[in-house]
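In: The amino acid sequence is not available; the structure is as follows:
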């Protein structure tokens, strides 16, 4: 009898060891996937530097920072929307409309603060429309309203733009903000840092941020907890629209113009940046670093291809392929997390 019990104990011990090893492997896989985007960015920088000697020159690095500023700012707003299991397809057209409104305001009043305020208000207003119609219109998904406002904003921008084309001229304060430099770094880089710091405080140090993650994690549970889910969703789309407005200020300053053609496919770039950076479409998980890493990755890839004189359409293909890989990585991460929960449950028993 004692020998039989000893054999059972040894068999149980072997099974436990296998489960422990499996849990360790799954945890390691999750860590690698979590660090994957940052690791890929580092390897990408090293590879491009070896491939293209001019890549690491200070002027080129400054150019990358300036080029990715708009995508990074708008992607951070998109990140918050995706945290709530939503999506904002209107950010590109919203940005274009904001630059046109800024151009019209500049023709009426040569005041940097008023032009900036006009662009920010335009972005926030479009975001408010998205959130209010989605929430209180009881739409099944924000894809519908944000696709509609994409078309509306682009049409309004074309209708309001003088001669339906680029409107030259912006106040000096805006051009200095978008195209100037401080301490050898583009001023737009500091705008990115300021937006990131503000959103970090909102999402990590305020109740609003805890509610945001709760709504994205499980909306029904958030309602039962007494969280104002409707107000949270509306505020998230307002912040996303405001980020588009800030991006409009930076882009208008960099080009010293407003145009209804700006922001073309920006919605796809920002979604790609968020997902490439490691966030999940399932909501409730992710942080602003994902958007920043993804935006930098896109900027580095495009800059490297530009330095090698690669055609634009090949750059689009490259970004598309990388996006597919990032989505597959998200699927793998979800599978590993489910596997980890099963192993943890088995160990608890």
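Out: Here it is on my side, so go on. Bear in mind the structure is a predicted one, so any value in this text is a computation, not a measurement.
In: Every contact and neighbour count from this point should use C-alpha atoms.
Out: OK.
In: Chain neighbours aside, what residue packs nearest to residue 92?
Out: Excluding the flanking residues, the one nearest residue 92 by CA to CA, 6 or more residues apart in numbering is residue 263, at 4.1 Å.
In: so the one you found touches residue 97, yeah?
Out: No: Residue 263 lies out of contact with residue 97 (CA atoms under 8 Å); the separation is 9.4 Å.
In: Look at those two and report which has more neighbours.
Out: residue 97 (35 against 25; other CA atoms under 10 Å).
In: Determine the number of other residues adjacent to the closest residue to that one other than its chain neighbours.
Out: Setting aside the residues directly before and after it, residue 97 is nearest to residue 157 in space (CA to CA, 6+ apart), at 4.6 Å. Counted with other CA under 10 Å, the neighbours of residue 157 add up to 27.
In: Residue 157 - that's part of a strand, no?
Out: No: applying DSSP: H, G, I helix; E, B strand; the rest coil, one finds residue 157 to be helix, outside a strand.
In: before we move on, back to that, what about the residue nearest to residue 92, which SS state?
Out: Per three-state DSSP, residue 263 ends up coil.
In: Determine the set of other helices and strands touching the helix or strand hosting residue 40.
Out: Following DSSP states H and E, one finds residue 40 within helix 2-51. When contacts are defined as 3 or more CA pairs under 8 Å, 6 or more residues apart in numbering; DSSP states H and E, helix 2-51 packs onto helix 288-307, helix 312-348.
In: thinking again about what came up before, quick one: contacts for the residue nearest to residue 97?
Out: 93, 96-97, 100, 259-260 (CA atoms under 8 Å, 6 or more residues apart in numbering).
In: Put this next to the previous one:
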């Protein structure tokens, strides 16, 4: 009987391993959904569920990149500005320069990747703290995004591009939601089953020990920031498809939501612990919370307060969990 109980417990732990310590946030998400389903008749409808998925695509893609950064003990405050830079590069290339979208989209991703490369080099070569390096890039990228069109928005893209965020395949999911799910799945596989993915946990746990173990810590750091910026650029492309326009003011405050989603999902700000499963739960918590508050006609100003309180509770819970260990 004892042996059976042990086997069942082991099986349960394996089954929840993908959550990377985010069982608490998962229970919180379930409780939140139960509460909102009681408070609002329309919350549990299929249409509302699909709306939530559509609304979290941009945040979900950005949060995957931020997970990688926080896992190595870093931070990236520039993702919102890089998102705007990517959008403006794509919009200018397609609508002003007149190049096809097949060229404009890679140009946008290249611009965002270069932003991440600069951040990574500042951190590894010039020993600039990640907070300062990404804060500087936040200002630079936003300034360049405004300079491209002198602060003006660009409207109108090919119909097929706009349909990426409108046309529901199988009558359920849009292409933009599929993109988010593919990005998340690829990141989860990378962290769980690739040696390079496990290196991120080693670097976040103790960079010096990782270096002594033969891991090229500067190279890993640069690669992670490049990836995070590229995913921010990809999120900008997804957002452009949803809006059918681009403007340099896009992405304001997104860096805070992105970091919040990762932290709420159980990834430690000190690095070395967390994962994509928890991040997706964090993204869903923010998406469901915003959607539910809108359904309940809660003031947008009060929504900011509530989300801030949720972030504090999540960080405090993580601290208490570490102490209990």
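Out: Perfect, I can see it now. Just so it is clear, the model here is predicted, and its values are computed rather than measured.
In: Just give the TM-score of the two.
Out: Superposed pair, TM-score by TM-score structural alignment, normalised by the length of the second structure: 0.90. Supporting alignment: 305 aligned residues with a CA RMSD of 1.6 Å.
In: Residue 32 of the second structure maps to what in the first structure?
Out: The alignment partner of residue 32 of the second structure in the first structure, by TM-score structural alignment, is residue 44.
In: Same check on residue 236 of the second structure?
Out: Mapped onto the first structure by TM-score structural alignment, residue 236 of the second structure lines up with residue 248.
In: Return the distance of its match relative to residue 100 of the first structure.
Out: 9 Å (CA to CA, to the nearest Å).
In: how near is residue 121 of the second structure to residue 24 of the second structure?
Out: Taken as CA to CA, the span from residue 121 of the second structure to residue 24 of the second structure is 36 Å.
In: now do residue 283 of the second structure
Out: The value you get for residue 283 of the second structure to residue 24 of the second structure, if CA to CA is used, is 14 Å.
In: who's more crowded, the two?
Out: Taking neighbours as other CA under 10 Å, residue 283 of the second structure and residue 24 compare with residue 283 leading, 29 against 17.
In: need the next SSE after the longest helix seen in the second structure, C-terminal direction.
Out: For the second structure, the longest helix by residue count, based on DSSP state H, is helix 217-243. For helix 217-243 of the second structure, the following helix or strand on the C-terminal side (DSSP H and E) is strand 245-246.
In: Setting the sequence-adjacent residues aside, check what's closest to the spatially most central residue of the first structure.
Out: In the first structure, the residue lying closest to the centroid (CA atoms, centre = their mean) is residue 75, at 2.8 Å. In space, and not counting its chain neighbours, residue 75 of the first structure is closest to residue 270: 4.5 Å by CA to CA, 6+ apart.
In: And that neighbour? What does it align with in the second structure?
Out: Under TM-score structural alignment, residue 270 of the first structure pairs with residue 258 in the second structure.
In: Residue 101 of the first structure now?
Out: Looks like residue 101 of the first structure aligns to residue 89 there (TM-score structural alignment).
In: if I pick residue 205 of the second structure, what's in contact with it?
Out: 72-73, 270-273.
In: on that earlier part again, contact partners for the match of residue 32 of the second structure?
Out: Counting by CA under 8 Å, 6+ apart, residue 44 of the first structure has contacts 297, 300.
In: For it, give its distance to residue 324 of the first structure.
Out: When residue 44 of the first structure is compared with residue 324 of the first structure (using CA to CA), they lie 17 Å apart.
In: mind listing what's buried in the helix or strand harbouring the match of residue 270 of the first structure?
Out: Following DSSP H and E, one finds residue 258 of the second structure within helix 254-264. Across helix 254-264 of the second structure, burial judged by 16 or more other CA atoms under 10 Å covers 254-255, 257-264.
In: That one vs helix 300-324, what angle?
Out: 40 degrees (axes from the mean of the first three to the mean of the last three CA atoms, to 10 degrees).
In: Check which helices and strands helix 254-264 of the second structure is in contact with.
Out: Against helix 254-264 of the second structure (3+ CA pairs under 8 Å, 6+ apart) you get helix 57-71, helix 79-91, helix 276-295, helix 300-324.
In: Relative to residue 7 of the second structure, which of these is closest?
Out: The minimum distance between residue 7 of the second structure and these falls on helix 276-295, with 23.7 Å, by CA to CA.
In: State the span of the first structure onto which that closest one is aligned.
Out: The aligned range for helix 276-295 of the second structure is 288-307, by TM-score structural alignment.
In: And residue 221 of the second structure, what's its match in the first structure?
Out: Using TM-score structural alignment, residue 221 of the second structure lines up with residue 233 in the first structure.
In: actually residue 49 of the second structure, sorry about that
Out: With TM-score structural alignment as the criterion, residue 49 of the second structure matches residue 61.
In: and that match, that's in a helix?
Out: Yes: under three-state DSSP, residue 61 of the first structure sits within a helix.
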